Structure formats: C-alpha cells, structure tokens
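Trainee: My questions are about this predicted structure, shown below with the sequence.
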Amino acid sequence: MTAFGSVFMPEMAISWFDGSDWSATEVVASDSIQVHPGAHVLHYSSTCFEGLKAFRHKDGSVKIFRMDKNIDRFAQSSQLLGLPELNKETTSQMIRDIVARFADEVPAPPGSMYIRPTHIGTEPAIGKAAVPSLTSCQYILLSPVGDYFAGGDKALRLLIEDQNMRCPPHMGMVKSGGNYAAALQPIMHARAEVQADQVLFCPNGDVQETGAANFLLIDGNELITKSLDESFLHGVTRDSILTIARDMGMDVQERELSVEELMERAAKPGCEAALSGTAAVLAPVGTLIYQGQELDVGNGGIGETTVKLRTALNAIQWGEAEDPYGWLTSV
C-alpha cells in the first residue's frame, strides 16, 4: 500500500518573492525546485506549511475544505517566522487554480486530494542566523490520498511525556517543519520502547498535543481540550470538531487539563480520547502509557462519540450533509 502523502501530481503552482515583489504564479514540474545551497531555509529553518483537502462530491464537483482558515494560519506562520508577507488572495487563487487543473484526479470518498502550501526562505546568506530571509518562495503541492483508515480503524497508544515539550512555547502555533523535527526523537523512542503510536506532550503536567495532532478528551457529554495559546498548534480540524460538538449539544470546555485529571477521567467506563488532524480527522486513542503503567481509555477501544463526530465532519466534507458553516469552497 502506498504511504499517505507519498504520491504527487506532476505539476505544482509556484511564486517567488525577490525582496520587493511576488512573481506571477507559474505551473511547473513538481519533482524539483532550485534553491541555492546557502538558502536561509536550509540552514535556519525558515519554513512553514499547511495541510488541507479537496473532496469530490457525488455530483462531480470538487470542494476545498476550510481553505480560508488554513490560509489565515499560513500567513500567520509566515509572519511569526519573519518570512515575506503573503498575499492571501494570491495564495487562495494559486490553490484553487492548481486543484482545478487536476480536478479529474481528485479521488472519490473516502479519498481526497491533500493540498500542501509551503513557504520557504530562499536568500543565500549563511550569516543570517538571527536575521530573516529577504527573499522567499511559495508553492502548492497536491497529493491524492486514499482512506486514512484503509488498514483498519484502530485505537492508538499514547505515551505521556510530562516533562519536555514538543517545541519552544512561542513557536507552538507556527506550523513549521522545525517543530515536527523537534518531536521526532521522542516519538521514535516511544515507538521502540513501549510500542506507542505517538507522544502526548504534557510539560509540567499540562496536557497539550502530540507530535502531529491536537488532543481531545470526551467524558460523557463533556469534550475537554486545551484552550488556545501560542504554545501549541491551532488546529483547523480541532476547531471544526468543537463547532460540530457544540451544535450537537455537547459541553465543550477549552481549558487547562492536567495529567492527573486526564488519568482519573480516562479510567472511567465510557470515557474516550481522540487526536484531531487533517489526515485522519479524528483518530481514537485506546491506551495511555504513563510512568511505566498502561491505562485503557474507557474500554480501550474506539469510542462511539469519536466515530459520531468524525462521521458528521466527513459528511460535510463529502457533500453528504448540509454545510451550515460555509466551510466548503468550490473549485
């Protein structure tokens, strides 16, 4: 089976900033990009990206899910990294045009077209460790993906890390490659040592996020997740799930959640936990590993409310339910 996100459309949209102006958008081959070996991004990680999806509906139309929200975060990440300012309307047009170009390649549900806008600092200057890149490049990659759960929907195992954090607190809300790199070693160790699927970072006992997804605790009608601050990623899927949960009448609580409270609640019958993100929407969590002990979340399986929330969001994305929030953009 082909790994998620490893197949790409043969062309991508691209634009370059020369220090004063953005170039006109071009469509070029997606299998190469030329930057100087001294490019800022290669030495000082001036890079950010987004992940969103386009979906094929039964009538043949193609819709992009929450593009505006993702572009807002893309522009914010660029600003926080000191990269040249993006023109959000230009980025939006780049996304719509390249998706339209490959509209026939957008898979039918449960597949989708994964969209990866990327912004990198290109100035060739290895002496600018503490100075931002004056030039940059943005491009839009497309990757057709299948059903994330094609291998079977399974409850994940999370190792709770209550000392270290995923990334520096002021960088948490930036969707940058450096944050994912920082989490890689702890995740690799967790997989090797306790066969965990992911690490749940809880610095000083404060439940935050995993290496690649936001964390949600579902206890009966309560849905609890950390309130937004700059220390962790403001997930678009997280926001979508919380919106749907509120409209379903759930008690959504965005607040501090301690490891102690998490473990106490997770042991209760019927409790659920899930990870939210673009790829899987909501992935169930069945086991928490903490201080050498394993604890089943609820019954240790896939929770009913998790499936219900994921199904509701998928139905909007796939055009099987009304979009009351205006989340879908036509191509």
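Mentor: That came in fine, so what should we check first?

Trainee: can we go C-alpha only for contacts and neighbour counts from here?
Mentor: Noted.

Trainee: From start to finish, how long is stretch 264-276 in a straight line?
Mentor: 22 Å (C-alpha to C-alpha, to the nearest Å).

Trainee: Now find how far off-centre that stretch is within its chain.
Mentor: Taking C-alpha atoms, centre = their mean, to the nearest Å, the mean C-alpha location of stretch 264-276 is offset from the chain mean by 22 Å.

Trainee: who touches that stretch?
Mentor: Here stretch 264-276 makes contact (C-alpha atoms under 8 Å, 6 or more residues apart in numbering) with 213-220, 235, 237-238, 281-286, 295-299, 302-303, 305-306.

Trainee: out of those residues, which are inside strands?
Mentor: Residues of those located in strands (DSSP state E): 214-219, 281-286, 295-296.

Trainee: Let me have these in CSV, adding neighbour count as columns.
Mentor: Shown next, in CSV, are the ones in strands among the contacts of stretch 264-276 (neighbours: other C-alpha atoms under 10 Å):
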residue, neighbour count
Asn214, 23
Phe215, 23
Leu216, 26
Leu217, 23
Ile218, 23
Asp219, 19
Val281, 22
Leu282, 26
Ala283, 25
Pro284, 26
Val285, 28
Gly286, 24
Leu295, 17
Asp296, 20
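
Trainee: which of those residues sit farthest apart?
Mentor: Val281 and Leu295 (23.8 Å; C-alpha to C-alpha).

Trainee: Structure two is appended below for comparative analysis:
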Amino acid sequence: MRTEQDTLSFDITPNANPMPEADRLEAFKALGFGTLFSDHMAVIRWSADRGWHSAEVTARAPFPMDPASAVLHYAQEIFEGMKSYRTADGRAVLFRPEENAKRFNDSARRMGMPELPEELFLEAVDKLVEIDAKWIPEGEGSLYLRPFMFANESFLGVRPAREYIFCVIASSVGPYFKGGAKPVTIWASKTFTRAAHGGTGAAKCGGNYAASLIAQAEAAQHGCDQVVFLDAAEKKWVEELGGMNVFFVMEDGSLVTPPLTGTILPGITRNSLIKLARDEGMTVHERLYSFEEWQADAASGKLKEAFACGTAAVVAAIGKVKFTEGEFEIADGQTGLVTTKLREQLVSIQRGRSNDRYGWLKVLDGV
C-alpha cells in the first residue's frame, strides 16, 4: 500500500517579506554565530496515523504550540549541525550531509522518535539552501544549518509522542570562538558530568546540552572558553567538551582521542580528522586517556598539542587547561603544527580549495 510518505514532495512558498539585501549585506560585515537567520525554513510533519506528511519550504516563523506540547514536558528533541560553504569558484557545497542524516536517525532511535528517511532529510536541507543561497557568506563565513525534530503532541503522560515536527533553519555565521583561530582555554569540570553508560551521550539531543550549561557557566566564571567533561563513573577519563570532541598529539607524532563507547557524540569532524590523519601516515589511538595523564604528559613534554573539533568551530587548538586545583599549559599556549596542518587539510576540502579525494563534498547544482 502506498502512503503519503511514498509520494511526498515539498510545497515551496517564498517569503513575501525577505530581509532587504542591503540589510543582509550590512549584517554580513560583522558575523557572529547563531544570531542572524535566513528568510525560510523547511518543515515536515509526522503523525502515527499518517507517517511523514505536509512537507514545505516557507517563510521562517514561530510554530503555534500548545502549552501541553510533549517537548515542553518530556524533552523529546534532537538536532544536527552542518554547514554550507561558498567555494572560490562560486559553487554552493555541503560537507558529508549523508553522515548527518544517518546520525540524526541514530539519535531518533535512542530518543524513541520516528526515523526520517535519509532522502527526505537531505532533500529538506537541499531545498532550504537552494532558496536561501544568497545567505551563504563568501570568504571565511558559512551558512550553518540546523535540522531538528521535536515532539508536538499535546498530552501529559510519560510515553513517546504520536506527533512530531521536523524542521531545518539556517544561520549565516562567522567564527565560533571570538578572537579568531587563537588557542582556547578549557575548564576541566570535576563537579559536573555530561553522560553515563546507557544514557544519551551518543545522541545529539537538547537535554545533553542543557545539562552542560551549568558547567559551561562555571568555565566562563574562570575565564575559560569551553568546558571538558570527565566520565561519570570514575571522574577520571577525558570524554569530550561541551559541544566538541578532543584530540591529543603526542611526541611520537601519534594522536589519541577518547573512544566511542556510548557516552560521547560520534562527531563527523572527528571521523574526518581520523581519516585524514591516518592517510597521512599518523597513528591514531582511540583509547581512554585520563585527566592525570593529560597533566603529566603536558608537564613532561610528551604531549605536544591538543585540539577540539566540531562542525561549528572546525578545529580549535587548546592552549591552557584550568581546574579547581590549578592550571597547566600545552606547547606554551601556541597552536601546533599538526593541529594547523589537519585544520587546513579539512577546511581546504570543505571549501573546495583542494581535491576532494574522499567524495565528501556535495555540490548543489545551480545554486
């Protein structure tokens, strides 16, 4: 039997009152992160009786929401983060969007939500970028894309909802960290943890980030840019930052990064950097790495560099680590050669400046 989902196509309704071009170009002169939004959004709805239906691209606008909407009470919500770039020859490209589609469904399964067919996820992203292509900044900026899904059934009761909304919005962005590519300072939280085994650490759900905010505020109070979390069981092993994975560069040229054991997010940037490093002949160890080891290796010189990575920040060197008992510096607080090399390799592929031997770029024709 054919369902609505089998024949689903997007209704396109252009925004009747888009931002004036002069205002958009003026805003492009001082791009921050996540505050300047494009004119449109892509939306698909799901219900238990109809499946996925009512796909549209329309003017970005608030959702009418009942006070009993399930997401407000039980936090059934997931999201993705991805970017569209404008290459030097004028093409609009996406970086590994199929990986975002796969991870989105991994999150959906963990959160008891319906899976969205990957082709629908990708089509929604494509349609939004196509209609808002002028929002892709040239130069070092990018169009940050936020696909997300939330429970929208109105009820009070602890069970998976029977209605959901999937949406994609877009934001023209500059650098994630203020001050450009300088090394960041990290706060190692020994009070708060992010996730435990059997929990939602590997899912990209809002609750993980909500739980990290108090630790991020603690980091800011100590003059730090980000927080790094230790494991929940022993508070010993380094896991990830509030929104990024972490790598360590050792004196023998090898890399160490925490393993995917279900408590950290399987980052697409992380996966890409591991591939690039191994193809450059570097050894990459996905293993447990303790905070004490981090301190000792930094003091002895065995640790040469450390960096964080994610879609928003791409690659950011870690120059200093602070914690309750003190602080320590890595490589005199400077960005190391390996960090610089891997970042440049990745960014060159993302922006179409070098040969994409992996087929990671998706070119949007006619955009």
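Mentor: Structure received. Remember, it's a predicted structure, so these values are computed and weren't measured experimentally.

Trainee: ranges for the helices of the stretch 1-150 of the first structure?
Mentor: 40-44, 67-80, 88-101 (DSSP state H, counting those that start in this stretch).

Trainee: Adding mean neighbour count and distance to Pro132 of the first structure, write those out as a markdown table.
Mentor: What follows is these, written out as a markdown table (neighbours: other C-alpha atoms under 10 Å; distance: least, C-alpha to C-alpha, whole Å):
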| stretch | mean neighbour count | distance to Pro132 of the first structure |
| --- | --- | --- |
| helix 40-44 | 20 | 8 |
| helix 67-80 | 20 | 10 |
| helix 88-101 | 18 | 20 |
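
Trainee: Specify the stretch among those that is closest to Cys202 of the first structure.
Mentor: helix 67-80 (22.9 Å).

Trainee: returning to what we had before: now render the ones in strands among the contacts of stretch 264-276 of the first structure as CSV, adding distance to Gln34 of the first structure.
Mentor: Output for these, formatted as CSV (distance: C-alpha to C-alpha, whole Å):
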residue, distance to Gln34 of the first structure
Asn214, 34
Phe215, 38
Leu216, 41
Leu217, 44
Ile218, 47
Asp219, 50
Val281, 34
Leu282, 37
Ala283, 37
Pro284, 40
Val285, 41
Gly286, 44
Leu295, 49
Asp296, 49
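
Trainee: middle-most residue in the second structure, spatially?
Mentor: Of all residues in the second structure, the one closest to the mean position by C-alpha atoms, centre = their mean is Gly81, 3.9 Å from it.

Trainee: what do we get in the first structure for that residue?
Mentor: Structural alignment (TM-score structural alignment) places Gly81 of the second structure against Gly51 in the first structure.

Trainee: Which residues are in contact with that match?
Mentor: Neighbouring residues of Gly51 of the first structure by C-alpha under 8 Å, 6+ apart: 70, 114-117, 278.

Trainee: Show me just the buried residues among the residues you listed.
Mentor: By neighbour count, with 16 or more other C-alpha atoms under 10 Å, the contacts of Gly51 of the first structure hold 70, 114-117, 278 as buried.

Trainee: Those residues in strands, which ones?
Mentor: 114-117.

Trainee: Quickly name whichever of those is closest to Gln93 of the first structure.
Mentor: Checking these one by one against Gln93 of the first structure (C-alpha to C-alpha), the nearest turns out to be Pro117, at 11.9 Å.

Trainee: now the residue nearest to Ser45 of the first structure when sequence neighbours are not counted: how far from Asp323 of the first structure?
Mentor: Among residues not flanking Ser45 of the first structure along the chain, Gly178 sits closest, at 6.4 Å (C-alpha to C-alpha, 6 or more residues apart in numbering). Look at Gly178 of the first structure and Asp323 of the first structure: by C-alpha to C-alpha, they are 35 Å apart.

Trainee: When the two are compared, which one has more neighbours?
Mentor: Per other C-alpha atoms under 10 Å, whichever of Gly178 of the first structure and Asp323 has more neighbours is Gly178, with 17 against 13.

Trainee: a strand runs through that one, doesn't it?
Mentor: No - according to DSSP: H, G, I helix; E, B strand; the rest coil, Gly178 of the first structure belongs to no strand; its state is helix.

Trainee: rewinding a little: is it possible to get JSON lines of the buried ones among the contacts of Gly51 of the first structure that adds distance to Ala315 of the first structure?
Mentor: Shown next, in JSON lines, are these (distance: C-alpha to C-alpha, whole Å):
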{"residue": "Asn70", "distance to Ala315 of the first structure": "20"}
{"residue": "Tyr114", "distance to Ala315 of the first structure": "17"}
{"residue": "Ile115", "distance to Ala315 of the first structure": "19"}
{"residue": "Arg116", "distance to Ala315 of the first structure": "22"}
{"residue": "Pro117", "distance to Ala315 of the first structure": "25"}
{"residue": "Thr278", "distance to Ala315 of the first structure": "15"}
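
Trainee: so where do the strands sit in the stretch 151-300 of the second structure?
Mentor: 163-173, 184-189, 226-230, 238-241, 245-250, 255-257, 284-286 (DSSP state E, counting those that start in this stretch).

Trainee: Tell me which of those sits nearest to Ala220 of the second structure.
Mentor: Taking the strands of the stretch 151-300 of the second structure one by one with C-alpha to C-alpha, strand 226-230 is closest: 7.5 Å.

Trainee: how big is the angle separating the closest one from strand 184-189?
Mentor: Interaxial angle, strand 226-230 of the second structure versus strand 184-189 (axes from the mean of the first three to the mean of the last three C-alpha atoms, to 10 degrees): 40 degrees.

Trainee: Could you tell me where strand 226-230 of the second structure falls in the first structure?
Mentor: Counting by TM-score structural alignment, strand 226-230 of the second structure corresponds to residues 198-202.

Trainee: quick one: buried residues of that stretch?
Mentor: Per 16+ other C-alpha under 10 Å, stretch 198-202 of the first structure contains these buried residues: 198-202.

Trainee: Which of those residues sits closest to Tyr139 of the first structure?
Mentor: Gln198 (29.3 Å).
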